[in-house]
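J.: this is a predicted model, with the sequence first.
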Amino acid sequence: MSMFNHPPRDDSDQGIGTLITPSHPIPELSPILRQSYAETFVDFCYTWCPVVHREDLIDDRSPFARSLLLQQALGLLGTTIRPPRLSHQPPRVHYERFKVLFHGNTERNPLARIISIILTYWWSAGPPSVVSMDSQYWWTSLAIRLAQEIGLHRRPCIIHPEDTNVKLPSLDEFPHDRRDNAEIFIHWVRVCEIIGDLSKHLRNRNDETGSTFELAQRLIKWVNALPRRLRLSFSTVTTTDFDRDVHQLHLPYLSAITLLYMSASTQPLPKAYGAAVLSASCVARIFEDLLARGSIAFLPGIGNWYISIAILALLHARQIESLKNVANAQIDILFIALREMSKLWHSARMFLLGFERLLSGFSSDASAASSQTVGNQLSQALELNELNIEDGINYREFFPDATVDTSPLFSVLFTHNPPSIFVEAEWTNDLSLQLQNMFDHPYDDLDFGLAVNDISFPTSAQPR
C-alpha cells in the first residue's frame, strides 16, 4: 500500500548509523553552536513556542542546558532554520541522535523531554500521508501525552474549552523583557481558539457548531482588538514597518477567513467569495514580504496549508477577467513560496503535485476546446458579482487597515460597486473531502518548474 511507502528525505545520510554506537558516544554541542542555535530559536520560534528561555539553553547551571536530548533537538531546529557557516552536523544527524537518546530513555527530566519533543516541530522527516513514527503528528502526540502524565493540562486530559479550567495565558506569566513576544503569543492563542470552533463548523455545518455569521463576527472582533503595533501595515503599496512575527500572526487569521468563505463545488476548484479572495491576496503579500527578506525556513509545516488555501481562492478569482492578471501575479508569488517550503517539507511537495495535476487538467481542457466551445464559454465567464455573498457581513471589516493600495486585487474589489441583490452562498460540508481528493497523491514525479502563468483556464463559469 502506498501509505506505508515512506520515501527518505533528500538529505538522508546513509552513514549516520556509524555515528551512534557505544564506541561513538553522542557529543555535546560546542558552546558557540549552542548559543547560535539558541538565538535562532529565540529569533524565529520563541514567539510561537515560549517553552524555554534562551538563558536556560546556554547557561550550564540550568537543568536544561546540559541535556543531550535538548541539545540535539536544538541543533535540529537551528540547522534547519538558520544553519551556521561554521562546521556543523546536518539536521538529519541531529534527528537520528535525538531519536536514539529519546528511545533510550536517557533524559530523566520530564520537562526537558517534553521541551525537546516540541522543538522538533520545525522538522519534517516524512509526508503527512504516510504512516510513520517520524511525523510531526507522532511527536506532537507524544509531547501531549507526556504533558498529561505530569499534569500540565490539569482537568480534563482531552481539551474542550467549555469544560476546562485552564486559563488563557496572560502577560504576567512571561518575563518582562519578552512582553512583546508574549503579546503576540496571547493573541495567537485567541485566534487559534476561534479556528478550533471553525474546524468543527466546517465538518458539520449546523446550529451547534455556530453560524458562519457568528464565526465571522468573532474574527472581526479579534482583528479589531489587536493593538496598533500588531496590525498589518498594508495600507500602502510597500510595507514600511515590517515585523516578521506580526506577519506570521495574521496567517492563521487570514486562512480562517478564506476557509469560512470558500465552499465545495462539483468543479475541480472550490468556490471562493470576496472575503476569501481578499484574504488570499493578503497571504500572498505576506509571503512576498517574507521572500524579499530571505529564507522562509523558519515557518512550520502549517505554512504549506496557508499557501495552498490562498492559491485555491486566487485560482477561482483568476477566472474573472478583471482579476485575472492581478490574481496571476500573486499566485506566482505563492508558488515560489511553496517551492521554497518543499525543500524542507514533504507536505509542500504533495501540495505542489496536486496543483500541477489540477492546472495541467485545465490546460488540456483548454487546448482541446473548439473555437465554438470557447465562444460559448466567453458568454459564461465569471463576473465580480459572483464573489458577493448575502450573510450580513461587510467583508471590508475583516481588513480594517486595508486600502486600494494594499494590492492590485484590493484596488479592483474595493472600487467595485456590488449590486443590491447578492449571490446566495452554496454552503456545503464536504470542502475538506474535495481538498483531500485534490492533494492526496504520491509526489515522486513532481516537476518543480510549475508556473501558473504558463497555463490557461477555460473562461467558463463551470471549468471542466
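T.: Okay, I see it.
J.: CA only for contacts and neighbour counts going forward, please
T.: Noted.
J.: please name every helix or strand in contact with the longest helix seen in the chain.
T.: Counting by DSSP state H, the longest helix found in the chain is helix 179-203. When contacts are defined as 3 or more C-alpha pairs under 8 Å, 6 or more residues apart in numbering; DSSP states H and E, helix 179-203 sits against helix 212-225, helix 244-260, helix 431-439.
J.: next up, a structure to set beside the first:
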Amino acid sequence: MERSFRIDETSSLVDSPQRARRACTECHARKVRCDVGTSSSPCSTCVRDARTCQPRSRQKRRIRRPSTHPDGTTVTPALGKSATSTPYENGYMQRATFIGPETLDAQDGQEPGYASVITHGSSVSRQICDLQKAFTLPSKTVQLALFDNFWNYSYVWDPIIERAQVLGVYNERVSPLLLQAIFLGGSRVSAARLPSIDPHEFYLRAKTLFWTNQEPNPLVKIIAVSLLHWWNPHGPELVSTNTSTFWNRIAVSLALQMGLNSAQRKVPDESLRRRIWWSIVARDCLISAAHGRPQSVNLEYCDVPRPSLHDFSPGNTIAPVFIAYVDLAVIIGRFVNHSIRKNSIELQISEIGPRLQQWIQALPPALRMSPATYATDSLNEYSAIDILNFCQLNVTYYAAVAMLYRARTSDGAFPTAAVLAGSVIAGIFEDFLARDQVRHLGPVYTFYLLVASIALLSCYKYEDIWLTAQEDLKIISHAQDEMKKKWPSAIGSIRSFDKMYNTTITTQTREKKLPQQSLDGTQCDLLSGVDAFGCAMWSAICPTLSGIDDRDRDRVVDVQLAGYQESGHNIPNVPLISTEHFGEPAAEFDWNMLPLDQHDEQWQIDDDLFGGYLFWDDSAES
C-alpha cells in the first residue's frame, strides 16, 4: 500500500497522516484520554468534571539546518526568530556541542529559545512587577542626578556599563532592570534625602525584575546583578539573601554559565566581558577578606587576561585605577586563602609581601598618594573625584599591608609596618571626613577601618605611643560612626573592635618605653609612601627604628616635613578634624560601641565576628 506524506507549512517536520490524537488543555495536563477531536467541544471528560474545556495549541517544531563544526562534525543548531543573530557557539567552550535538549536554541548574549515565553512574563509575574512598581522610574531630574552619582563614585569599581547604553537614548529602549540597578548604585553614594531617591525602592524594583525574568539578555542581567551589591543591608553575621555576598555569588554563577572565565574563543564585546569578569572577581576577593570565608571563584580555572588600558576608551582616567584595584584585590584574595587554610606566617609573608612590593612599584606615581600630597601642583590635572578614587585605592593597599604584618599573638613582636599602615589609613580618613566624602565610600571600607584599628591597638602596651595611637583611633571611631549611617555592616566592625579592645585592656601588661624597631627591605618599599604629615604614628615610632641604613630610611620617609615646607605650603598646626569634643586623651581609650537595634539582635544567629580571623590567635576563643 502506497503511503502518502504531506508537509505542513506551519510545521518544521515532515508529518505522516497518522498524527497524534489531540487533547484539550485539561486532559493533556492530567494525562488522560480526550475525545475533543471526535465530537463537538467540550470533551466528555470536561463535561463530566464540570471543567472548562479549552483547545490546546500544539507547539510547532522548527526546521533544523545542518552545519559543519570546525572539528569536522556535523551539528544542527535550531534557527531562532532572528536570522541575523549569532549561534550560541561563541560562549563557554563550544556551545553547539553542549549536552542538552536538542529543541533548545541559545545564542551568545541571549537566553535559550524557550526563554522568549518566560521573558514576556506571565500575567502573574506582570502583576507582581506592577505591585512592586518595578517599572516606575524617577523624574528626569532625579535620573540625571543618580546617573552623575553613579559615574562619579560607583563606576570606577564597576566599569561594566557603557555610557551609550543608558545615555543619549530614550529610557524605554534601556533595560528596566539595568536602570533600577544603576539608580541603586547612584543612590547609595548620594547624600540626598528625597522620597524619590530611596535606595531600598530601587533595590526592590531591580530584585523583582530579576526574579520574575523580565530581562531576556544574560549579559544585561549579569551587569545588573553585579550592581546589586550596592544594597548590602548588613554584615555577614546575619543570614540573608540581600547582601553583597549573595548577589556576587549569583553573578559568579551567571558568569561561569556564560563562560566569562574562559578566553578560548573570540566573542563580541570582549573588553566589556573582561571588565565584568574581573569586577566580579575583585569583589569576591574583598568580600572574602572582610568575612574571612572562602571565595566563590577559583582562578586556577580562569585563563582570561587581566584588564588593560586597551579595554577602555583612550584617556579614560578610571582605567589605571580599576586595573590596579583588580590586581590588588587578587593579591588580598591570595592572602585570605592562606589565612583560611591556616598556612604558616612565614609562607604568607614570603609570598604576599613580594607581590605587594611589585604592585606598589608598578603603580603610576599619580595614584600613589597620601594626605601630604593632596595640595601639590602635580595634582592640578586631576579632579577632586579622581583624587578621591586614588585615595580609596591607597586605603585598600595600606589595609593589605596592615593585614599581612599585623600582630599574630598578644605577646608577639611589635608590628611596626602594620601600625604605620594603620595610621596612614586614619590620616586618609581624616581627610575624607574633612571633605565630607565618607558618604561616597562602599561598605568594604568599614572593614578597612577595622583592620587599621586592630593594628593601632597593638600600641596599647606602650605608654609613650598609646596617646598618639588614640588620636588615630578617635578618627576611626568618627569614621565608623559616619559609615554606620549608610552601611549597617559597620555595626559588626565596631562590635569586633570592641571585643578586641576589651581583651587587650584585660590581658596586656603596660610598658613605659617602646623597644627598638626595624623594617626589612620589603617593608621599606611597601611603606615608601608614608610621611610624617599623613602618618601620625611616624613621629612616635621613627626614633626607635634601627637596623636600616639612611637609604632605606629615605625610602620610608620620602615626603619629609622639611621638604613639604620648602615647597611653599603651610603645614597646619591642628588636625583637619577637631577632636576637642573627645576631651583630653585618657590613659584608657573609651570606645563607645554603637548599640544594636532590636531587629538585628533578633536575627543574630551565631557568634561570628566581622573580620574575626584577624584577631590574635590567643584571643580568638576568649
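T.: Arrived safely. Because the structure is predicted, anything quoted here is derived from the model rather than measured.
J.: would you mind reporting the TM-score between them?
T.: Once the chains are laid over each other, their TM-score by TM-score structural alignment, normalised by the length of structure 1 reads 0.75; 398 aligned residues with a C-alpha RMSD of 3.6 Å.
J.: returning to what we had before: hmm, who's touching the longest helix of structure 1?
T.: 46-48, 168-171, 174, 209-211, 215, 218-219, 222, 226, 230, 245-246, 249, 252-253, 256, 260, 429-432 (C-alpha atoms under 8 Å, 6 or more residues apart in numbering).
J.: from these, which would you call buried?
T.: Buried members of those, counted by 16 or more other C-alpha atoms under 10 Å: 46-48, 209-210, 215, 219, 222, 230, 245-246, 249, 252-253, 256, 260, 430-431.
J.: what number of residues lie near residue 224 of structure 1?
T.: As a burial measure, residue 224 of structure 1 scores 16 neighbours (other C-alpha atoms under 10 Å).
J.: my read: it touches residue 400, true?
T.: Yes - counting by C-alpha atoms under 8 Å, residue 224 of structure 1 does reach residue 400; the two are 7.2 Å apart.
J.: max-length helix in structure 2?
T.: When structure 2 is parsed with DSSP H, its longest helix is helix 463-486.
J.: average offset of that one relative to structure 1?
T.: Mean deviation of helix 463-486 of structure 2 from its aligned counterpart in structure 1 after superposition (mean C-alpha distance after the TM-score superposition for structure 1): 1.2 Å.
J.: read off where stretch 474-488 of structure 2 ends up in structure 1.
T.: Mapped onto structure 1 using TM-score structural alignment, stretch 474-488 of structure 2 spans residues 332-346.
J.: can you list the buried residues in the matching stretch?
T.: Result for stretch 332-346 of structure 1 [16+ other C-alpha under 10 Å]: buried residues 332-342, 344-346.
J.: kindly report the same for stretch 136-150 of structure 1.
T.: Residues 136, 139, 140, 143, 144, 145, 146, 147, 148 are the ones in stretch 136-150 of structure 1 that count as buried (16+ other C-alpha under 10 Å).
J.: wait, what's in contact with the residue nearest to the spatial centre of structure 1?
T.: In structure 1, the centroid-proximal residue (C-alpha atoms, centre = their mean) is residue 303; its distance is 2.3 Å. Contacts for residue 303 of structure 1 (C-alpha under 8 Å, 6+ apart) come out as none.
J.: next one: residue 513 of structure 2
T.: By C-alpha under 8 Å, 6+ apart, the contact list for residue 513 of structure 2 reads 462, 463, 464.
J.: counterpart of the first one in structure 1?
T.: The equivalent of residue 462 of structure 2 in structure 1 is residue 320 (alignment by TM-score structural alignment).
J.: what's the end-to-end length of stretch 164-171 of structure 1?
T.: 20 Å (C-alpha to C-alpha, to the nearest Å).
J.: number of nearby residues for residue 248 of structure 1?
T.: Using other C-alpha under 10 Å, residue 248 of structure 1 has 19 other residues around it.
J.: aligned partner of it in structure 2?
T.: Using TM-score structural alignment, residue 248 of structure 1 sits opposite residue 392 in structure 2.
J.: please apply the same query to residue 95 of structure 1.
T.: By TM-score structural alignment, residue 95 of structure 1 lines up with residue 203.
J.: now do the SS call for the nearest residue to its match once chain neighbours are set aside.
T.: With sequence-adjacent residues excluded and distances taken as C-alpha to C-alpha, 6 or more residues apart in numbering, residue 203 of structure 2 is closest to residue 184, at 6.1 Å. Under DSSP: H, G, I helix; E, B strand; the rest coil, the three-state class of residue 184 of structure 2 is helix.
J.: to which residue of structure 1 is residue 184 of structure 2 aligned?
T.: So, by TM-score structural alignment, residue 184 of structure 2 is matched to residue 76.
J.: ok so, going back, with distance to residue 89 of structure 1 and secondary structure added, can I get the buried residues of stretch 136-150 of structure 1 in CSV?
T.: Shown next, in CSV, are the buried residues of stretch 136-150 of structure 1 (distance: C-alpha to C-alpha, whole Å; DSSP: H, G, I helix; E, B strand; the rest coil):
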residue, distance to residue 89 of structure 1, secondary structure
136, 21, helix
139, 22, helix
140, 24, helix
143, 25, helix
144, 29, helix
145, 30, helix
146, 29, helix
147, 30, helix
148, 33, helix
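J.: isn't the match of residue 184 of structure 2 up against residue 95?
T.: Yes - Residue 76 of structure 1 is within contact range of residue 95, at 6.1 Å (criterion: C-alpha under 8 Å).
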